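> Turn this into a model:
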Amino acid sequence: MSKNILFIVGSLRQGSFNHQLAQAAEKVLAEKGATVTYLDYSQVPLFNQELEVPTLPAVQAVRDAVLAADAVWFFSPIYNFSIPGVLKNLTDWLSRALDLSETRGPSAIDSKVTTVSSVANAGHDHLFPEFQQLLTFIRTQPVGEFTGALVNPEAWATGELTVSEETIAKLSAQADAVLTAIN
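Got it, this is the predicted structure:
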């Protein structure tokens, strides 16, 4: 049976460099027999406990997508040497207990195999430790060596990211780690 990997791209911009990196990883996973779905979380509001009950449809939709996935792969830009706010907000929602009467109970992302890749010109050495700490704290299982890629200079003018063979090899190793962890 094919494994379903949920891609969460940390930039809401259409055609973002991180979305283009995700597309390269999708091709790698397809060659390994896995399927990919992309999470649309654009309608998830800023986290607010007053909005938790009843569960908002947008929140339920992202929880359902995460619950249905075998693993979650984040593709994150770097904003001020850190995790983008929209991505941190999403993890705040996903890490909340599904049953709020048991606040330490399982969440939608609890125990999921996770990994992270990023395209940026600088800051991977800041971003990846933050993700490692966050993903461990919210009780996921981070696997593989996180992949950092640089933006090719002409991409700023053309909008087209060139993914190097070296980066493809790193994505392939990362995909192997994910698939091994969920088998």
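
> contacts and neighbour counts: CA atoms only from here.
Noted.

> Which single helix of the chain contains the most residues?
helix 165-182 (DSSP state H).

> So what touches that helix?
Contact with helix 165-182 is made by 3, 24-25, 28-29, 70-71, 113-115, 143-149, as judged by CA atoms under 8 Å, 6 or more residues apart in numbering.

> One more, please, to line up against the first structure:
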Amino acid sequence: MKKVLFIVGSLRKGSFNHQLAELAEKALEGKAEVSYLEYTDVPVFNQDFETPVLPAVAAAREAAQDVDAIWIFSPVYNFSIPGPVKNLLDWLSRAVDLSDPTGPSAINGKLVTVSSVANGGQEKMFDSYTDLLPFIRTTAVEPFTATRVNDSAWGDGQLVLEADKLAELQAQADALVAAIG
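Model (predicted):
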């Protein structure tokens, strides 16, 4: 079975992007096995910490290497990629063998798609991912999907997607599965 790693960019429990990931998991049901990356212990990138490889970094690399694709669920921070996600991608994109800095990384050649729940700024953020993903030697799988936080969620904490947004999420899941082959 195909394997997809979910990276949720919001570290808040019950975040709207985590709820979106759960809906995407349903869209992949029967088509791919999903795992969620726990990366809260990955430190801010610092070359001084590259060797020996820290356990949190090693675990994140192993999780990324063991899948066919990565799906990022990204909030928008100041019209761009959230710092924790960018930091994680910085770690994952470093060469595994530091004696050859141009050598393969844990995410080298991985398929990556992105979804976002936010009330604006997704287009600029998606542009940032579109620029970054090829640079770190991954392949972007489009469409990327964006949705806003429904008004009632601010009170009850429950993300609700309208039928057209659920259909877009399903189309994105189908595109990712097709790209995996």
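
> And the residue of the first structure most remote from its centre, how close does it get to residue 3 of the first structure?
Taking CA atoms, centre = their mean, the residue of the first structure most remote from its mean C-alpha position is residue 101, at 27.8 Å. Distance, residue 101 of the first structure to residue 3 of the first structure, using CA to CA, to the nearest Å: 32 Å.

> what sits against residue 42 of the second structure?
Per CA under 8 Å, 6+ apart, neighbours of residue 42 of the second structure: 56, 57, 88.

> List only those of those residues flagged as buried.
Among the contacts of residue 42 of the second structure, those classed as buried by 16 or more other CA atoms under 10 Å are 57, 88.

> got the residue ranges for the strands in the second structure?
Using DSSP state E, the strands of the second structure run over 2-8, 32-36, 69-73, 111-117, 139-140, 145-147.

> Residue 63 of the second structure: which of the ones you listed is closest?
strand 2-8 (7.4 Å; CA to CA).

> Residues in contact with that closest one: which ones?
Contacts of strand 2-8 of the second structure (CA under 8 Å, 6+ apart): 17-18, 21, 31-38, 63-64, 66-74, 177, 180.

> in the first structure, which residue is closest to the centre?
Central residue of the first structure (CA atoms, centre = their mean): residue 74, at 1.7 Å.

> For that one, list the residues it contacts.
So residue 74 of the first structure contacts 7, 8, 9, 10, 114, 115, 116, 117 (CA under 8 Å, 6+ apart).

> of all those residues, which two lie farthest apart?
Greatest spacing in the contacts of residue 74 of the first structure, by CA to CA: 10 and 114 (14.2 Å).

> The aligned residue in the first structure for residue 117 of the second structure: neighbour count?
Applying TM-score structural alignment, one finds that residue 117 of the second structure aligns to residue 119 in the first structure. When neighbours are counted by other CA atoms under 10 Å, residue 119 of the first structure registers 26.

> contacting residues for residue 119 of the first structure?
17, 18, 21, 75, 76, 77, 78, 148, 149, 150, 151.

> could I get the residues you listed as TSV with distance to residue 136 of the first structure?
Converted to TSV, the contacts of residue 119 of the first structure look like this (distance: CA to CA, whole Å):
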residue	distance to residue 136 of the first structure
17	26
18	22
21	24
75	17
76	17
77	20
78	19
148	19
149	23
150	26
151	28
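
> Look up how far residue 110 of the second structure lies from the equivalent of the residue farthest from the centre of the first structure over in the second structure.
Using TM-score structural alignment, the equivalent of residue 101 of the first structure in the second structure is residue 99. Using CA to CA, residue 99 of the second structure is found at 22 Å from residue 110 of the second structure.

> What sits closest to the aligned residue in the second structure for residue 130 of the first structure if chain neighbours are left out?
By TM-score structural alignment, residue 130 of the first structure lines up with residue 128 in the second structure. The shortest distance from residue 128 of the second structure to any non-neighbouring residue, by CA to CA, 6 or more residues apart in numbering, is to residue 80 (6.3 Å).

> Great, nothing more from me.
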